[in-house]
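model this:
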Amino acid sequence: MKFSKVLLSTQQFEAIKGFYGSLLGLDVLEDQPSQLLFQAGSTILAFRKASSQDQPYYHIAFTIPANKFSEAKQWVSERGIALFSKDGQNEFLFENWNASAFYFYDPDGNLIEFIAHHTLNNTTDEAFGSKNLLCISEIGLPVDNVSQVVKELTETFRLRLWSGDGQQFAALGDAEGRLIVVDKHRPWFPDGRIPGVFDTRVSIEGTDSARVVLQNGLYELRST
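This next block holds a predicted model:
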């Protein structure tokens, strides 16, 4: 599965523009008073002004080349971004996914993940840079009822349960892209925060046109 666009909410336009545009070096596609668009590899990362006084926070992951994990860590650290550390470790191995990841926060407190999937053929000889953020490959969707949402999403978008029990946690999709459906009371890995349910719009590359609305309209997922 591939995401063509992920739209999130923010209260901090200038800070978000500086972080993703200047610090991480993503191309700015649109800079309007109410919306920001960045090109993150094959995915458009978009932010729009939050409609309430909430302080939205999300979990998203960017895929990086499988052979650039250590280089990517150094690149992020050189930009003054603190890597998340747990029990003295700042990198995390997912053996059942054959993947390695590290985490940090953006100005909104979004839990950002850079993940290298060693099953994907995406290695490169080029020095690591913003161009090596290949796509957004995960978006977290905290929900009231995981099993119900899993049923609806798998049937509508023809996805498979890639990982998880389907009751508290479900990664739907594949190594290229995953919807991370979790119980809204289940803490995020690895920082242990309780997720929040905030306005989220996801566009999925597909051959059929389909749409699912969840969480009283806060989540909208489309395939185009």
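
drop to CA atoms for contacts and neighbour counts, all remaining ones
Will do.

residue contacts, the closest residue to Gly140 other than its chain neighbours?
Using CA to CA, 6 or more residues apart in numbering and skipping residues adjacent in sequence, the residue nearest Gly140 is Ile180, 4.6 Å away. By CA atoms under 8 Å, 6 or more residues apart in numbering, the contact set of Ile180 is Glu138, Ile139, Gly140, Leu141, Pro142, Phe169, Ala170, Ala171, Leu172.

where do the helices sit along the chain?
Counting by DSSP state H, the chain has helices at residues 13-17, 69-78, 146-157.

Serialize the ones you listed to CSV and add fields for distance to Gln89 and mean neighbour count.
Formatted as CSV, those follow (distance: least, CA to CA, whole Å; neighbours: other CA atoms under 10 Å):
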stretch, distance to Gln89, mean neighbour count
helix 13-17, 27, 17
helix 69-78, 13, 16
helix 146-157, 30, 17
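
I'd like the structure of this one too, to check against the first:
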Amino acid sequence: MIINKVTLYGHAWNEMRNFYVDVLGFELLSQTDDAFEIKAGESVLEIKKYHYKDKPFYHFAMNIPTNLFTSAKAWAKSQVELTREEDDDEVYSAF
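The predicted structure is shown next:
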């Protein structure tokens, strides 16, 4: 399956924009008062402001080619603190 565009909603819109664009360095494709879009590989990730009381929560992953995993992890670790599970910062999932 090829995913061209994914739209997610967030209550911390400015923080999410700063994280993806300023911290992780994703290319900002467009921005309005209520949304922004970034380039994620061959896809577009759109984040829209969520205007209701409850706070949406998403978890998604981006595939990294096996031969680039070590360098991608080192780069990510230099930008943010990696999450840990059972004192390990790598978790394998067949899914």
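
quick one on the thing from earlier: which position in the second structure aligns with the residue nearest to Gly140 of the first structure?
Matched to the second structure by TM-score structural alignment, Ile180 of the first structure sits unpaired.

And Ile180 of the first structure, how close does it get to Val149 of the first structure?
11 Å (CA to CA, to the nearest Å).

now swap in Gln53 of the first structure and tell me
27 Å.

quick revisit: which of the contacts of Ile180 of the first structure are buried? Put it as a ChimeraX command.
To isolate in ChimeraX the members of those that are buried, counting by 16 or more other CA atoms under 10 Å, one can use:
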select :138,139,140,141,142,169,170,171,172
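
doesn't His117 make contact with Gly99 of the first structure?
Quick fix: residue 99 of the first structure is Ala, not Gly. Yes - Ala99 of the first structure lies in contact with His117 (CA atoms under 8 Å); the separation is 4.4 Å.

check contacts around Phe157 of the first structure.
Shown in contact with Phe157 of the first structure (CA under 8 Å, 6+ apart): Ala210, Ser223.

Tell me the counterpart of it in the second structure.
That one, Phe157 of the first structure, aligns with nothing by TM-score structural alignment.

rewinding a little: distance to Tyr105 of the first structure added to the helices of the first structure, as TSV?
Listed next are those as TSV, based on distance: least, CA to CA, whole Å:
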stretch	distance to Tyr105 of the first structure
helix 13-17	11
helix 69-78	11
helix 146-157	26
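
Can you tell me the closest non-neighbouring residue to the spatially most central residue of the first structure?
In the first structure, the C-alpha nearest the mean C-alpha coordinate belongs to Ile60, at 1.8 Å (CA atoms, centre = their mean). Among residues not flanking Ile60 of the first structure along the chain, Ile139 sits closest, at 4.6 Å (CA to CA, 6+ apart).

ok, so what distance separates that neighbour from Ser203 of the first structure?
According to CA to CA, Ile139 of the first structure and Ser203 of the first structure sit 11 Å apart.

Then Val28 of the first structure?
Val28 of the first structure sits 19 Å away from Ser203 of the first structure, taking CA to CA as the criterion.

What of Ser163 of the first structure?
Ser163 of the first structure is 21 Å from Ser203 of the first structure, by CA to CA.

Please name the spatially closest residue to Thr83 of the second structure (chain neighbours excluded).
Nearest non-adjacent residue to Thr83 of the second structure, counting by CA to CA, 6+ apart: Asp89, 6.0 Å away.

Oops, could you answer that again for Ser85 of the first structure instead?
Excluding the flanking residues, the one nearest Ser85 of the first structure by CA to CA, 6+ apart is Glu91, at 7.7 Å.

and the one you found, how many neighbours?
18 (other CA atoms under 10 Å).

how far away is it from Glu220 of the first structure?
32 Å.

Please say which of Ser163 and Ser203 of the first structure ends up with more neighbours.
Between Ser163 of the first structure and Ser203, counting by other CA under 10 Å, Ser203 is the more crowded of the two (19 against 16).
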